[in-house]
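# mind folding the following:
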Amino acid sequence: MPPVGRTGPVSGAATGGTGPGEQDPGPEAATGGPAVSVQPPIVAVVGPTGTGKSDLAIALALELGGEVINADALQFYRGMDIGTAKIPPEERRGVPHHLLDILDIREEASVAAYQAEARQAIDAVRARGRVPVLVGGSGLYVRAVLDRLEFPGTDPALRERLEAELAAGGSAALRVRLAAVDPVSAARIADDRRLVRALEVAELTGRPFSSFMPDRQYYAPAVQIGLAVNPDELQTRLAERVHTMVRSGLLEEVRSLDARGLRDGRTASRALGYSQFLSVLDGTLSESAAIEDTVTATRQFAKRQRTWFRGDPRVQWLPWRAPDLIDRALLLARGSGPLS
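Here you go, the predicted model:
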C-alpha cells in the first residue's frame, strides 16, 4: 500500500458503486434468480472538532460489527497524539482502527493517496464481513473517500516553474492567465498556493481545475451522521479541551516532536497547537498566549468545519448530547431513517 505522504499522480476516479440511495440488484435480478445480498453502507461520523465523533464511531462499530477508518488528516502523524485528541489504543474498546499513525511528521499528507488507501481499507473491512465506519472532521478527506472524485496528479517540474514565476513577478500575471483558461477557479481562488495548483492542473491535463471539483454523488452507498452542537456551547468545550491538552503534556509532546523534525513538516508544523507551542519553545510566545491563540484558532477551525458539513444536504444531524444518541445513530446506519 503506498504511503499517504506520496504526492505522485494517483488516480482518484471511482470505477464502481451506486449513487445515493441506490442499490445494485445484481446480475440475477433480470432473470428472476435469487437476490444478491447488498453490503451495508459506509457509515461516516462527521462534524466539527470536539463533538465526540471518535466515541460515537467506536460505539457504532461495536454495535454493527465494524472497524474504524480515520479521516482526520492530523491523526495520520505518529507522535501527534495529545494535540490531535487521538484515541489511545487502550480506549478503543478492542475496535480495530485504520489509517492512524501512518506518516512521519516530516511527510506531507496527500488527499489523492489517502483516497486510494482509505478505499483499500474499506474493501478489506468488507472482505472480512464487517462494516466500515469512517470518522473525522477533515472535510475534503471525507469527501475524497465517499464521493466520485478524481485527482489529476502533479508535475514537480511544472510546479517548480510556476512557483518561480510567482516569486519573480507576483501573482497578478498568473491570475490573468488562470482567468483565461479557468474563470471559475480564478473567481474562487484567493491564495497563491492554490493559484499555482490550478495552473499546474490546467497545463498538465488540458482541463480546468474546476472540472475536477466533486459533485455530491457517492461512489458507494453511504450514510453520513453529523454531530450537532450549539456554537456557544462548543466554544466553551473547545477552550476546556485545549487546557486539558496542555495539562496532559502538549508542550512536552511538541518538544519531543521538535527533536524529531517537526519544523521540517509542511503540514504537521502548522497544526493547531503545535505551531503555537513551537513558538513557546523559541521564546517568542508565552505559554498563556499560546493557549489563547490555540483556543482562538481551534474555534475558528470548528466554525469552518461546521460550515463545510452543513453545506452537504446528505449529512443527517443528531444532537451530540442526546441521551439516545447511539440508538438514533444506529437507526440511521441501518437505513431506518432519522427520528423526529
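# rest of the way, CA atoms for contacts and neighbours
OK.
# show residues contacting the longest helix along the chain.
Scanning the chain for the helix with the most residues, using DSSP state H, yields helix 287-310. With C-alpha atoms under 8 Å, 6 or more residues apart in numbering as the test, helix 287-310 has contacts from 46-49, 137-139, 226, 235, 238-239, 242-243, 246, 272-273, 276-277, 279-280, 315.
# residues near the residue nearest to residue 66 when sequence neighbours are not counted, how many?
Sequence neighbours aside, residue 131 is the residue nearest to residue 66 in space, at 4.1 Å (criterion: C-alpha to C-alpha, 6 or more residues apart in numbering). As a burial measure, residue 131 scores 23 neighbours (other C-alpha atoms under 10 Å).
# verify the stated contact: residue 131 with residue 42.
Yes - using C-alpha atoms under 8 Å, residue 131 is in contact with residue 42, at 6.9 Å.
# quick one: common contacting residues for the two?
What both residue 131 and residue 42 touch, as defined by C-alpha under 8 Å, 6+ apart, is an empty set.
# now do the contacts for residue 224.
Counting by C-alpha under 8 Å, 6+ apart, residue 224 has contacts 43-46, 314-316.
# circling back: report the buried residues of the longest helix of the chain.
287, 290-295, 298-299, 302-303, 305-306, 308-310 (16 or more other C-alpha atoms under 10 Å).
# report the separation between residue 108 and residue 209.
The gap separating residue 108 from residue 209 is 21 Å, by C-alpha to C-alpha, to the nearest Å.
# structure for this one too, so we can compare:
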Amino acid sequence: MKNRVIAVVGPTAAGKSDLGVALARALGGEVINADSMQLYRGMDIGTAKLTPDERQGVPHHLLDIWDVTQAANVADYQRLARAEIDRLHAAGRVPVLVGGSGLYVRAAIDPLEFPGTDPAVRARLEAELELRGPGALHARLAALDPAAAQLILPSNGRRIVRALEVVEITGRPFTASLPESGAAESVYDTVQIGVDVPRPVLDERIVRRVDRMWAAGLVDEVRALEAAGLREGRTASRALGYQQVLASFAGACTDEEARAETARATRRFARRQDSWFRRDGRVHWLTAQGAELTGRALTLLEEAVTA
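Presented below is the predicted three-dimensional model:
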C-alpha cells in the first residue's frame, strides 16, 4: 500500500463514509474528505458528517475548513488535498479519499488544471444570471461549448457562469480543461472503489436519511448558520437540505414541503453522482454491505497490489 491512494466513491447515502473508516482502520490509513459540502464548518447534520464517535479514532482531514460565506473553489481543494496525500505518504500512512463530489475526487488524483478567474468577467456574468436567469446563459454555453452544456444542468447557474467565464478568459472550451473521463493517467497510484447500491434501496435510504436529519435538528442547524451568513454563501446556501430549509424560512414553502423536496432533490442528485462515476472505467464497483463490503474491498486492494 506504500504511496498508494484509495478513493471510496459513489452516490450519497451509499455507505462511503463507513467503508472509508473501515479501510483506514484495517490498513493504517487516514481519511481525506472529498465531499464539497463537508468542507464547511457547522454544516454537520445536513451533510451527514460522521460524528467523532463514528470516526472510530481514524483521523479525518479537510473537514470544517471553510466558513459558509466562502465560495467553493476546487483549485484550492486540489492544493489542500494533495498536500494531505503527500504528508500521509511521507508518514507511511495510507490516504483514503472519501466522497461523492466527482470533480473534487478527480482534482485530487488526476492531472486537472483549473484556469484562473477574472473578477470583472465573473461579476458581469453573475449580474446577467440574476437578470436573465440560468436558462438563457445555458443556451449561450450550449452554442459555445456543447459538451460543457451537456455536463451542466440548465438550472445550475453557478457552474454555468464558471464555464462561460473560462471560455471567455481562455478562448477555449470549458471542457478543454478537463481530461477525458476514465483517462488512465493519474497523479498517484490510485485504486477507486465504488459503492454500488440498487436504486430502489438507495432511494429508500435517502428518504430515511432526510427524516433522520430533520429529527436530529437540521432546521435549528440552518437557523444558526443563517445568522452566520449562510444566505450570503454562493455555494453553501445551495446545499441540499439547507437550500430547502432556507426557502421555508422565507415563506416559499412549508417545513413539510421542504423535507419532501430535499428527499426528491437528493434522489436526483444521487443519480447524477452515479452517472459521473460510472463514466470512469477505473472505478471498481462493489455491491455489499457492512463487514462483507469491507472484506470485498480489502480483497480487491490485495489483488491490485499483486497485479
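# so the strand with the most length in structure 1 versus helix 287-310, what angle?
Taking DSSP state E as the assignment, the strand of structure 1 that covers the most residues is strand 222-228. If you take axes from the mean of the first three to the mean of the last three C-alpha atoms, to 10 degrees, strand 222-228 of structure 1 sits at 130 degrees to helix 287-310.
# and strand 222-228 of structure 1, which stretch of structure 2?
Matched against structure 2 by TM-score structural alignment, strand 222-228 of structure 1 falls on residues 190-196.
# in that stretch, what counts as buried?
Buried-residue list, stretch 190-196 of structure 2, by 16+ other C-alpha under 10 Å: 190-196.
# and it, how far from the chain's centre?
15 Å (C-alpha atoms, centre = their mean, to the nearest Å).
# then stretch 263-270 of structure 1?
17 Å.
# can you point out the buried residues in it?
Neighbour count says stretch 263-270 of structure 1 has 263, 265, 267-269 buried, by 16+ other C-alpha under 10 Å.
# okay if I get those residues as TSV plus distance to residue 164 of structure 1 and secondary structure?
Listed next are the buried residues of stretch 263-270 of structure 1 as TSV, based on distance: C-alpha to C-alpha, whole Å; DSSP: H, G, I helix; E, B strand; the rest coil:
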residue	distance to residue 164 of structure 1	secondary structure
263	23	helix
265	21	coil
267	22	coil
268	25	helix
269	24	helix
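# please identify which of those is nearest to residue 147 of structure 1.
Of all the buried residues of stretch 263-270 of structure 1, residue 147 of structure 1 sits closest to residue 267, with 24.0 Å by C-alpha to C-alpha.
# so who does that closest one touch?
Taking C-alpha under 8 Å, 6+ apart as the test, what residue 267 of structure 1 contacts is 105, 107-109.
# now the helices for the stretch 51-200 of structure 2?
74-90, 102-109, 119-132, 134-144, 146-151, 157-170, 199-216 (DSSP state H, counting those that start in this stretch).
# so which of the ones you listed gets nearest residue 51 of structure 2?
Using C-alpha to C-alpha, the helices of the stretch 51-200 of structure 2 put helix 199-216 closest to residue 51 of structure 2, at 12.5 Å.
# between helix 255-278 and the closest one, find me the angle.
140 degrees.
# what packs against helix 199-216 of structure 2?
Applying 3 or more C-alpha pairs under 8 Å, 6 or more residues apart in numbering; DSSP states H and E, one finds that helix 199-216 of structure 2 contacts helix 255-278.
# where in structure 1 does the helix it packs on fall?
So helix 255-278 of structure 2 sits over residues 287-310 in structure 1, by TM-score structural alignment.
# so what's residue 150 of structure 2 closest to, chain neighbours aside?
Leaving aside its chain neighbours, residue 150 of structure 2 sits nearest to residue 142 (7.8 Å; criterion: C-alpha to C-alpha, 6+ apart).
# no no, residue 190 of structure 2
Using C-alpha to C-alpha, 6+ apart, the closest residue to residue 190 of structure 2 is residue 5 (4.7 Å).
# can you lay out the buried residues of stretch 190-196 of structure 2 as TSV showing distance to residue 133 of structure 2?
Listed next are the buried residues of stretch 190-196 of structure 2 as TSV, based on distance: C-alpha to C-alpha, whole Å:
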residue	distance to residue 133 of structure 2
190	40
191	40
192	37
193	38
194	35
195	36
196	36
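# which one among these gets closest to residue 80 of structure 2?
Nearest member of the buried residues of stretch 190-196 of structure 2 to residue 80 of structure 2, counting by C-alpha to C-alpha, is residue 190, at 17.6 Å.
# quick check: the gap between that closest one and residue 114 of structure 2.
Residue 190 of structure 2 sits 21 Å away from residue 114 of structure 2, going by C-alpha to C-alpha.
# and the counterpart of the residue nearest to residue 66 of structure 1 in structure 2, what does it touch?
Using TM-score structural alignment, the partner of residue 131 of structure 1 in structure 2 is residue 94. Going by C-alpha under 8 Å, 6+ apart, residue 94 of structure 2 touches 1-6, 24, 27-30, 88.
# how does it look with 10 Å?
By C-alpha atoms under 10 Å, 6 or more residues apart in numbering, the contact set of residue 94 of structure 2 is 1-6, 23-24, 27-31, 85, 88.
# just residue 41 of structure 2 next, same as before
Contacts of residue 41 of structure 2 by C-alpha under 10 Å, 6+ apart are 63-68, 225.
# and those residues as CSV, adding neighbour count and distance to residue 163 of structure 2?
Output for the contacts of residue 41 of structure 2, formatted as CSV (neighbours: other C-alpha atoms under 10 Å; distance: C-alpha to C-alpha, whole Å):
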residue, neighbour count, distance to residue 163 of structure 2
63, 19, 27
64, 17, 27
65, 11, 26
66, 17, 23
67, 18, 24
68, 26, 23
225, 21, 29
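# which of these lies closest to residue 149 of structure 2?
Using C-alpha to C-alpha, the contacts of residue 41 of structure 2 come closest to residue 149 of structure 2 at residue 68, 27.7 Å.
# could you measure from the closest one over to residue 50 of structure 2?
Where residue 50 of structure 2 is concerned, residue 68 of structure 2 sits at a distance of 19 Å (C-alpha to C-alpha).
# what span of structure 1 is stretch 46-54 of structure 2 aligned with?
Using TM-score structural alignment, stretch 46-54 of structure 2 pairs with 83-91 in structure 1.
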